[in-house]
Each structure stands twice: as structure tokens, then as C-alpha cells.
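Student: I would like the atomic coordinates for the input below:
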Amino acid sequence: MIRLVDGVPAESLPLADRSIQFGDGVFRTLYIRDGGIPFWQRHMAKLAHDAAALGIVAPSPEAWLADLRVHATASATIKLVLTRGESPRGYAVPADCTPHRITQIASPAPTIDRRAGITVRVCETRASWQPRLAGIKHLNRLENVLARSEWSDSVVFDGLLLDRDGDVVEGTMSNVLLLERGALLTPRLDGGGVAGVMRDVAFEAATAVGWQAGEARISLQRLRRAERVWLCNSLIGLVPVARLGDHSWPVDQSPVDSLFAERISACAAQETVWLV
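Tutor: Just a heads-up that it's a prediction; the model follows:
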């Protein structure tokens, strides 16, 4: 793995960095394929939005691209981390706090067999409720760590996090999508969760194939009644869910399903930034 801090190869951060002390920062995970980064501008817009929500000034997209053009390989997994910077002990943010830009470049993620669909489970760990942080991909991911520690069975691809009312929020590493009577729905993220890039892309693709798209309260009962269920994030794309406990969904694609997947692929091709 290649690690850069503010564009310079490094293997450590100062112990005073607020990401270490408090998880004070934001991040994005994305990939390079054949020298191109799909949805680059969307990722940069999300990063800047999330940073601004925490009062952190994001570096320009060109600064991140400069790191990647020098050090990245043609195919890789990328994690971009923005910390608020260093400060003494205590929660108060000093006026002279300078953000740190961290770039991690790793091997490509393993491929997924989408034909069979994936298996998910329900986590006992609940998603936290904090409207001010809702949708933001911040560095406080401890509940995801605890939820992911609940299983070791490699058959289970991801776990679903429920809110305090028992409604579905997201997967530990993914957003949830479901098809219900010609509408693509995803859980409402007004109290917590992460609004991922692929979630937005899927909404646009759904509209393009004639489906309605929107957010809703999704109980486990409603999820089980759905015609189709998918998980999505920027590394896995869109993956059909086949099983949750003793419940199953079809994963064979109808013509409209195929058109939906093709539209997402077309969006990725259109919105790729090339490193060379």
C-alpha cells in the first residue's frame, strides 16, 4: 500500500492529529480501473460537502489528482481522508488548525459474482441518531466496526443496520436499494447513515428507465415484500441481494433490470476522469 500525507510518502500521523484523538474528519473510498476514476467529480463534491458540514476546508480536487497521477497504478482501491489537523488536548478547535490530506492507494478490491446474488444479515448494533451528521461520511465509524464484528461467516456479505425504531438505515459498508411497484426506494437518511455516490447514481439511472425514485421509511417487513433488493457502494457498484435469513429475492434480471444496470455502467463511462 502507498500512503501519502499532504502529497508526501508517510507511514504515520502526528499524535496530536484530531482524526486520531476524536475521529475529526471525513473520507471517501473509490477505485481506479484501467487508469480512470469513475464519478470523480461526484466524489469530490461529496467530500467538499461533508467537510463543509464539519467546518473543514477541503483541498481542491486537483491536489488529490496530483497525488494519484504521481503514485497510483492503473487499477487500485483508493481511500481519501481529510482530517481537521492537529490540536492540543480538548474538543475546542484552534483557529489555526490546518487540515491534513491523506491518500491511500491499495490493491483492487476482489470481484463479486453478481449472478448468484449476495446474503445479508440484520445486525444487533443499531445505527446512531444524530441529524447534524446524517448522510456525512465522517471518520467516526465505531458503530460500523462493532456491527461488522458480529459475524465471521464468509457467506454473509454485509449486515443491515437498523435505527432506534427498527427501520433499515444502511449496510455496514453500503447503501440499501429496493424495487417496489415500479419505484426505486432507499432508506431516509435524516437521522444518520452515509449518503453514498452510488446511491445518487442509482436514482438517476432509475429515472432514466422510467422508475420513480425516492427515500422512504423501510421496515424489515417492507424490505422483505420488495420485488428486488440491492446493496451499493463505490467499490462494489450495484449488487443484487438474494437472501436475508430465510427470505429470498430473485436475482435473474428482467429487461428493465438489465437496462437499469446498463444505465449505471454508461454513467460511469461518461463520468470518468483519466489519470494519463
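
Student: drop to CA atoms for contacts and neighbour counts, all remaining ones
Tutor: OK.

Student: Now name the helix or strand holding Glu62.
Tutor: In the assignment (DSSP states H and E), Glu62 maps to helix 61-71.

Student: list the buried ones in that helix?
Tutor: Trp64, Leu65, Asp67, Leu68, His71 (16 or more other Cα atoms under 10 Å).

Student: how about the residues you listed in TSV, adding distance to Pro38?
Tutor: Listed next are these as TSV, based on distance: Cα to Cα, whole Å:
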residue	distance to Pro38
Trp64	15
Leu65	13
Asp67	17
Leu68	14
His71	18
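
Student: From those residues, pick the one nearest Ser174.
Tutor: Trp64 (23.8 Å; Cα to Cα).

Student: Leaving out the residues flanking it, which one is nearest to the closest one?
Tutor: Thr103 (7.6 Å; Cα to Cα, 6 or more residues apart in numbering).

Student: Another sequence for comparison is provided below:
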Amino acid sequence: MLRWVDGRPSETLSSLDRGLAYGDGLFETIAVRSARPRLLEHHLARLADGCRRLSIPLDQALLRAELLAFATQLGEGVAKLVVTRGDGARGYAPLGAATPRRLLFGSPWPSYAPANVSQGVELFPCRTRLAEQPLLAGMKHLNRLEQVIARGEWQEPRYAEGLMRDMSGRVVEGVFSNLFLVREGRLITAELSRCGVAGVMRAWLLEQAAEQQILVEIRDVDYDELLATDEVFLCNSLYGIWPVRRLEGHVWPAGALTRKLQGILRTLLDF
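Tutor: Below you'll find the model as predicted:
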């Protein structure tokens, strides 16, 4: 596996790193195709927003250069970028003089079943609920324990993803995906000011919807509305769009708007 620490190949990480000790940092999972990082600007924008909110200084130009060089070496696969606050002393208080650390890990392209795109997937109804913390909502911070617990709820290969809801039972997202509903030709996706991750594919699809003059609603979604909607699909920066065909006995078709967006993805991003 290709590994870089602060722009150089390395197999070691300081035991004082605050990302390791406290989850004090952020990460991005970036698709690399033909030695180019896909959706790079969206990844960098989300990372910059998260660093601003966590008060972690970020050299955007340096990071961009490192990512492009890393993608050139990786060629094809997945680049995981981790930015931590850097080393620190024992205790929660962040030190103002800490130097942020940049970690890059390369891995092979994941093996997803082709039928997930063409035929759709079945969702597992996760019991684990997302806690509500507006200070962290939307960010892809390093603490993913809710997702770890949720993903441990099922082992059956029939489920490609799990549905996650908040403490009030509102529909939020998948364990590693964002979720869209289609109702009477409109796109509906959860509002993420309390919890959840604002995915880069979600952001890209919202931009495409605006260009295509597709009406979009970003708001709270309850479970009954999900079951009554016309189409459901998941999105992620690695696999693109998966139609959802089944959840707890409820069945949806891979409808016209889902297929239209899949076509746009194939045309513009070569999914």
C-alpha cells in the first residue's frame, strides 16, 4: 500500500498525533482514475470548511500539489487523505503551536457488484441512531464510531448498505452514502445541520440538478415519507449512484429520474 506522511513516503506515525488520540482531524476518500483525483475541488472545499470549523490551519496549495503527485503514483484506486491537528501533549486542550499533519493512503479500487448500479440494492434498517451535534454536522471528521457500530449490525451479503436515522427517527443517510428521495419529479434529501456527512457526490448532484432545472428540497425527511416516495437512491464518490430497490419489504423501482442522473454521471464523470 502506498503511504505518505507530510508529502513523503513513510510507514510510521507519531504516537502523539491528536488524530490518533482524540480523532482530532478530518478525512477525505478520493477516487483516482487514470492518475487523476475525481471531484478534487469538491473534496478540497469540504476539507477547507471542516478545517476552518475545527481551527486547523490548512495550506491548500501544498495539499493540492501533494494530492496530484500522489494520484500520479497511485494511478488507479482510492486515495484516503487524513488531516490531523498534529502532535500534542496529553489532555484535550489543543496547542496553538501544533503543526497539522497530512496523511495519504492508497488502496486498490473497491469491488462493488455491477448489479448494484443496474438493479439496485437492499437497505438494512440500522438500529444505531446518529447523535445530534450541530458543531460537527456535515463534516467528515475522524470519529466514525456510530458508523462502525451500525455497519456491525449486519453480515448478510444481500444488504449493500444500511439506513441511518437520527435520535428523533428522521431519515438522514446511509452508513457510507447520502440518500435521495424522488417524489413527483422532485429530488428530496435530508437537511444536515444536526448530524450526518455532507458528501461530495451529494454536492455534485445538487449542482447538476440546478443545471438541469430539477426541483430540489433539502429538509427533514421522516420514515413514513421515505416509504411512500416514488424512487430512492444512494450516492457516494466512489460508486456514483445505486438505486434502492428494497427496505423492510417495501419495494421501489429504479425510476426515470434516478436513471437520468446515472446517465449524467456516466457522461460527465465516466462512472
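
Student: one step back: how about the contacts made by the residue nearest to Trp64 of the first structure?
Tutor: Ile2, Arg3, Leu4, Val5, Asp6, Gly7, Trp64, Asp67, Ile78, Lys79, Leu80, Val81 (Cα atoms under 8 Å, 6 or more residues apart in numbering).

Student: what number of residues lie near the fifth one?
Tutor: By that I understand Asp6 of the first structure. Other residues within reach of Asp6 of the first structure, judged by other Cα atoms under 10 Å, total 17.

Student: Does it touch Gln104 like I think?
Tutor: No: counting by Cα atoms under 8 Å, Asp6 of the first structure stays clear of Gln104, with 11.3 Å between them.

Student: what residue of the second structure matches up with Val156 of the first structure?
Tutor: Matched across to the second structure, Val156 of the first structure falls on Tyr159, judged by TM-score structural alignment.

Student: contacting residues around its match?
Tutor: Tyr159 of the second structure makes contact with Val121, Glu122, Leu123, Phe124 under the criterion Cα under 8 Å, 6+ apart.

Student: likewise Arg114 of the first structure?
Tutor: Per Cα under 8 Å, 6+ apart, neighbours of Arg114 of the first structure: Val239, Pro240.

Student: quick one: it from Arg126 of the first structure, how far?
Tutor: 28 Å (Cα to Cα, to the nearest Å).

Student: cool, and Val155 of the first structure?
Tutor: 22 Å.

Student: Then Val57 of the first structure?
Tutor: 31 Å.

Student: Please apply the same query to Leu177 of the first structure.
Tutor: For Leu177 of the first structure relative to Arg126 of the first structure (Cα to Cα), the value is 19 Å.

Student: Same check on Ala206 of the first structure?
Tutor: Distance, Ala206 of the first structure to Arg126 of the first structure, by Cα to Cα: 29 Å.

Student: which of these two has more neighbours?
Tutor: Neighbours were counted for Ala206 of the first structure and for Arg126 using other Cα under 10 Å; Ala206 has more, 26 against 21.

Student: residues in the second structure aligned with the helix or strand encompassing the more buried one?
Tutor: Assessed by DSSP H and E, Ala206 of the first structure sits inside helix 197-208. Under TM-score structural alignment, helix 197-208 of the first structure corresponds to residues 200-211 of the second structure.

Student: what sits up against that stretch?
Tutor: Leu39, His42, His43, Arg46, Asn178, Leu215, Val216, Cys235, Asn236, Ser237, Gly240, Leu261.

Student: switch the cut-off to 6 Å
Tutor: His42, Asn236, Ser237 (Cα atoms under 6 Å, 6 or more residues apart in numbering).

Student: repeat for stretch 138-145 of the first structure
Tutor: Contacts for stretch 138-145 of the first structure (Cα under 6 Å, 6+ apart): Gly23, Gly25, Val26, Thr172.

Student: The third one reaches Lys79, doesn't it?
Tutor: It stands for Val26 of the first structure. No: counting by Cα atoms under 6 Å, Val26 of the first structure stays clear of Lys79, with 10.6 Å between them.

Student: Neighbour count: these two, which is higher?
Tutor: Using other Cα under 10 Å as the criterion, Val26 of the first structure and Lys79 rank with Val26 on top: 27 against 16.

Student: and Glu215 of the first structure, what element?
Tutor: Element membership for Glu215 of the first structure, per DSSP H and E: strand 212-216.

Student: Show me which positions of that strand end up buried.
Tutor: Buried-residue list, strand 212-216 of the first structure, by 16+ other Cα under 10 Å: Gln212, Ala213.
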